[in-house]
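K.L.:
Got a sequence here, can you build the structure:
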Amino acid sequence: MIRKALFVRLEAKPGKEQAVADFLAAGLEMTNRETTTPIWFALRLSPATFGVFDAFASEEDRQAHLVGNMAQTLMARVDEMLACPPSVEQFDVLAMKNKLA
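P.N.:
Below is the predicted model of the structure:
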């Protein structure tokens, strides 16, 4: 059961919007290898603002993701791609519907 989640907001540097979009698209492969990250969305909120939504079964799974390959790769490229450090919000999931169209 999904109990924990994250929302990460990313602001691209001017001219780096496509680099951030490409990085997030490639991130699907990295997160698919994380067995404790069952739900992961990469989002474009505006031309220069991006987001990542992840959900997890436990706090331990969430913390594993925060120190995992995707997070480490992103943090290594912050200065190159982002206007400021990522904003990371952690929250509890109260209820969830997951039905594919």
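K.L.:
CA atoms for contacts and neighbours, from now on please.
P.N.:
Will do.
K.L.:
dump the residue contacts of the spatially most central residue of the chain.
P.N.:
For the chain, V52 is the residue whose C-alpha lies nearest the centre (Cα atoms, centre = their mean; 3.2 Å). Shown in contact with V52 (Cα atoms under 8 Å, 6 or more residues apart in numbering): L6, F7, V8, R9, W40, F41, A42, L43.
K.L.:
what do you get for F56?
P.N.:
Contacts of F56 by Cα under 8 Å, 6+ apart are I2, R3, K4, A5, T36, T37, P38, I39, R62.
K.L.:
Give me the nearest residue to the fifth one, chain neighbours excluded.
P.N.:
So the one you mean is T36. D61 (5.4 Å; Cα to Cα, 6 or more residues apart in numbering).
K.L.:
Let's see this one next, to set against the first:
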Amino acid sequence: MSELAVWATITVLPGRQAEAERFFARSRAILDAEPGTTSFFVVRIDDETYGVFDTFADRAALEAHIAGGSGRDAVYAQVGTLFAAPPAITNATVVERGAAG
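P.N.:
Below is the predicted model:
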């Protein structure tokens, strides 16, 4: 099976960027311990919008992530206090991957 990917955009409440970035750093530590997570990136798109890109070895790894400590429940628990709304999520399949760098 091909590597799976998730692209999510999420809006942070005004003035909460530093707290959001700490949340993303904690998420990275959790994702680093997930054996099927093959990459994790967070990018700042503008002052209040962030993009998160994750890749997973297979469907089981993706499902484990969703159920894990930085997955759906962890993010949704922050809606209204840290995030303005649930993330907009796009699921995809990796077609080509460049060299690590």
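K.L.:
TM-score of the superposed pair?
P.N.:
After superposition, the two chains reach a TM-score (TM-score structural alignment, normalised by the length of the first structure) of 0.87; 100 aligned residues with a Cα RMSD of 1.6 Å.
K.L.:
quick one on the thing from earlier: mind listing what's buried along the one helix or strand the residue nearest to T36 of the first structure maps to?
P.N.:
According to DSSP states H and E, D61 of the first structure maps onto helix 59-66. Neighbour-count burial for helix 59-66 of the first structure flags D61, R62, H65 (criterion: 16 or more other Cα atoms under 10 Å).
K.L.:
which one of the residues you listed is nearest A26 of the first structure?
P.N.:
H65 (16.1 Å; Cα to Cα).
K.L.:
Let me know whether the residue nearest to T36 of the first structure touches T37 as I believe.
P.N.:
Yes: using Cα atoms under 8 Å, D61 of the first structure makes contact with T37 at a distance of 7.1 Å.
K.L.:
re the thing from before, other SSEs contacting the very next helix or strand once past the helix holding D61 of the first structure?
P.N.:
Counting by DSSP H and E, the next helix or strand C-terminal to helix 59-66 of the first structure is helix 69-76. With contacts taken as 3 or more Cα pairs under 8 Å, 6 or more residues apart in numbering; DSSP states H and E, helix 69-76 of the first structure sits against helix 17-32.
K.L.:
re the thing from before, out of the contacts of V52 of the first structure, which end up buried?
P.N.:
Counted by 16+ other Cα under 10 Å, these give L6, F7, V8, R9, W40, A42, L43 as buried.
K.L.:
who's in contact with the fourth one?
P.N.:
It refers to R9 of the first structure. T49, F50, G51, V52, P86, S87, V88.
K.L.:
Fine, thanks again, bye for now.
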